[in-house]
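Participant: One predicted model, sequence on top.
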Amino acid sequence: MDTEAVRSFVRAAELGQLRHAADELGVTQQAVSKRIAALERELDVRLFTRTPRGVELTLDGQAFLPHARNIVTGVDRAITAIKPGSRALRIDVLGLRSAQAVVLHDYWRSHPQTDLDVVTLKVNDPGVAVAAVRSGEIDASFRSVTDPATLPRDVRMIHAFDSPTELLVGPAHPLAAARTLTPSQLRGHRIWVPGIAPGSEWADFYEQLAAAFDLRVDATGPNFGNEVLLDVLADSTDVATLVGSRDRYLWPASYDLRRIPIVNPTLAYPLSLILPRENPHPGLRAIIDHFGSLPPLPETTWRPSWAVAPRTREDA
């Protein structure tokens, strides 16, 4: 099917006149008329009826129009995807206060000329993010698929960077005075992480973490957001939570919350990037290089079984 014929049909349908469509497309009215006639012959239907005022869609034309628009949009996306610098680099992050967004912001501050669009799909299912990458809706997504074998062949998952975890507690918590903590020192303490989505990558992370170090990770109760969680921690004598060392949290000074690094081993949340296998956005290369320049974690670092090791990261 001639995509330029489909484009001519769409613009004629939207403008109501072949002449206006021709002017917009930069061709002659005769060329537009021939394209549409050829398209009608290929489809074996009449798409327009001619009137003194221009053209009107037939019932078949009305049925074909939304699909024709999708064809034109898909072609435009495909062309745009391979034109370096033609559009902003769109990257999906889990939240604008997450370590992913913080690291991207650090990169952008040192490269302000980068045309970067940071978005949040706000979905728990990594399959939705994979589909968005495949469709071209986004160029990359900070998601991890815990079984990489399930990824479609036209996308891949690479290691981005690791986010060390810290214990976040209020001033009355028994561990509040510690400068650092080992995982064994967390045993018996309630680590509250409300709203863990079943089947999500972070659900698997916490399950493996709890099993590896005999920890009590409590996901009970609805997730009312970070502000409510911080309120609870500030007043609690027995509740703690885990946060990423680069995650950005804000709370009133009166809360006096403490972020305590966990060491020997460091507990790392592995952050992966999902991107197209072929023709990724040209702006991704520099950002992936930036991830590689981040300080490495100690050799004594624990990661879940599905983590993609930095040494196996492929070039974008």
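Facilitator: Ah, there it is.

Participant: From here on, just use CA atoms for contacts and neighbour counts.
Facilitator: Noted.

Participant: What is the neighbour count of the residue nearest to Ser141 when sequence neighbours are not counted?
Facilitator: Leaving aside its chain neighbours, Ser141 sits nearest to Asp92 (4.5 Å; criterion: Cα to Cα, 6 or more residues apart in numbering). Residues near Asp92, counting by other Cα atoms under 10 Å, number 25.

Participant: and the gap between Asp92 and Gln62?
Facilitator: 36 Å (Cα to Cα, to the nearest Å).

Participant: what does Tyr206 give?
Facilitator: Tyr206 sits at a distance of 52 Å from Gln62 (criterion: Cα to Cα).

Participant: So between these two, which is more surrounded?
Facilitator: Using other Cα under 10 Å, the more surrounded residue of Tyr206 and Gln62 is Tyr206, with 20 against 14.

Participant: Just confirm that one is within a helix.
Facilitator: Yes. According to DSSP: H, G, I helix; E, B strand; the rest coil, the state of Tyr206 is that of a helix.

Participant: Comparison target, given below:
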Amino acid sequence: MDLDTVRTFVAAADAGRFQEAAAELSVTPQAVSKRIAALECRLGVRLFTRTPRGAELTIDGQAFLPHARELLKVADRAVASVRTDRRPLRVDVINSRGAASGLLRGFHRTHPDVDLDVVMLFDVDTAVAAIRSGTIDASFRAVAAPGRALPEDIASVRVLDEPLQLLTGPAHALAAARSVRLAELAGHRIWMPGIVPGTEWAAYYADLVAEFGLTIEATGPNFGSDALLDTIADTPALATFMSEQTRLVWPAGHGLRRIPVTDPTPVYPHSLLWHRDNPHPGLTALRAHLATTATATATGHAVPGTWVPDWVLPN
């Protein structure tokens, strides 16, 4: 159905005269008459009756009018959804408690005028597909995991290297340590049920295990962070890795300890991904904001004294 004819019908119905509708639409009265005739032909009914006072809706015209209004609203919403100056910036942050979410909150505080839609997608392949389809504008991810080279139309920049810490319960053998060297963790069980095979974070921890001889267990269902904290607090034989900037709250009785890991410090590399042809002004503002807060370097690895896998893109 031609939206111009529908828009002309609604204008004529509101004005009650074809001449006034023509003036509103900046067309001639003859053009209004032709559009209405075309719409009536398409629908197979009369929409208006000519009277000395103008044009009155027939019963069919009255029935069609609310649907015509809704049709125009849907069309306007469809156009607005791809107008980058009118729609929110859509950004994937993986989860609501992690460092990427913190980066986006910092951006929002600095740029409250930029409307945001925050989404949480699963893995880097899903995120890249969403960026390429236009479903989202940007994503925070670790790239590029082995076998996951970024498509040429996807750009990325490292924006944060997030140190990992050891989280233990009060009875763990390392609970009293002020810091622990990464190599010293080789004899301890590190439980991380959120590691999903095939994801970029699974590739990260697989390389960490291979290089430093660690024992990372991903057994059992992942019931979320609260259940993880409960288990770590109650099980002296288990510890877990927790990102330094992950925002967590636990009961005081848990007695959990955050212990810095050194020599080297494993850091999780966060990059911002976006489509090279995306013109959204909010994306430009986000990239500029992150450029002033980025902690990553443009070298092959992170800063001296830290560790990232060799496959991580430097910039």
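Facilitator: Cool, the structure landed. A quick note: this is a predicted structure, and the numbers were derived from the prediction, not measured.

Participant: TM-score for these two?
Facilitator: Overlay of the two chains. TM-score (TM-score structural alignment, normalised by the length of structure 2): 0.75; 286 aligned residues with a Cα RMSD of 3.7 Å.

Participant: Tell me the secondary structure at Val303 of structure 2.
Facilitator: coil.

Participant: aligned partner of it in structure 1?
Facilitator: Using TM-score structural alignment, the equivalent of Val303 of structure 2 in structure 1 is Pro298.

Participant: Near the residue lying closest to that match once chain neighbours are set aside, how many other residues are there?
Facilitator: In this structure, Pro298 of structure 1 finds its nearest non-sequential neighbour in Thr266, 7.3 Å apart by Cα to Cα, 6+ apart. By other Cα under 10 Å, 22 other residues sit near Thr266 of structure 1.

Participant: So Leu175 of structure 1: helix, strand or coil?
Facilitator: Look at Leu175 of structure 1: counting by three-state DSSP, its state is coil.

Participant: In contact with it, which residues?
Facilitator: With contact set as Cα atoms under 8 Å, 6 or more residues apart in numbering, Leu175 of structure 1 has these partners: Val169.

Participant: quick one: the residue nearest to the spatial centre of structure 1 from Ala101 of structure 1, how far?
Facilitator: By Cα atoms, centre = their mean, structure 1 has its centre lying nearest to Asp92, at 2.4 Å. Applying Cα to Cα, the value for Asp92 of structure 1 to Ala101 of structure 1 is 9 Å.

Participant: cool, and Leu39 of structure 1?
Facilitator: Remark: distance between Leu39 of structure 1 and Ala101 of structure 1 (Cα to Cα) = 47 Å.

Participant: what does His159 of structure 1 give?
Facilitator: Going from His159 of structure 1 to Ala101 of structure 1 by Cα to Cα gives 16 Å.

Participant: same thing with Ala78 of structure 1?
Facilitator: From Ala78 of structure 1 across to Ala101 of structure 1, the span is 27 Å (Cα to Cα).

Participant: More neighbours: which of these two?
Facilitator: Applying other Cα under 10 Å to Ala78 of structure 1 and Ala101 shows that Ala101 carries more neighbours, namely 23 against 13.

Participant: how about the more buried one, what's its partner in structure 2?
Facilitator: Checking TM-score structural alignment: Ala101 of structure 1 goes with Ser101.

Participant: rewinding a little: shared neighbours of Asp92 and Ala101 of structure 1, which are they?
Facilitator: Common contacts of Asp92 of structure 1 and Ala101 (Cα under 8 Å, 6+ apart): Val118.

Participant: mind checking what Arg132 of structure 2 lines up with in structure 1?
Facilitator: By TM-score structural alignment, Arg132 of structure 2 lines up with Arg134.

Participant: residues in contact with the helix or strand harbouring that match?
Facilitator: Using DSSP states H and E, the element containing Arg134 of structure 1 is helix 126-135. For helix 126-135 of structure 1, contacts defined as Cα under 8 Å, 6+ apart pick out 121, 123, 138-141, 143-145, 154-155, 200, 274-276.

Participant: Only whichever of those are buried, select them in PyMOL.
Facilitator: Selection of buried members from the contacts of helix 126-135 of structure 1 for PyMOL, criterion 16 or more other Cα atoms under 10 Å:
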select buried, resi 138+139+140+141+143+144+145+155+200+274+275+276
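
Participant: got the contact list for the closest residue to Thr246 of structure 2 other than its chain neighbours?
Facilitator: Spatially, and ignoring its direct neighbours in sequence, Thr246 of structure 2 is nearest to Gly98 (4.7 Å; Cα to Cα, 6+ apart). By Cα under 8 Å, 6+ apart, the residues touching Gly98 of structure 2 are 243, 245-247.

Participant: Okay, helices next: where are they in structure 2?
Facilitator: Under the criterion DSSP state H, helices of structure 2 are mapped to 3-15, 18-25, 29-43, 59-82, 99-110, 124-133, 200-212, 225-234, 281-293.

Participant: Return the distance of the first one from the chain's centre.
Facilitator: Its chain's C-alpha centre and that of helix 3-15 of structure 2 lie 39 Å apart, by Cα atoms, centre = their mean, to the nearest Å.
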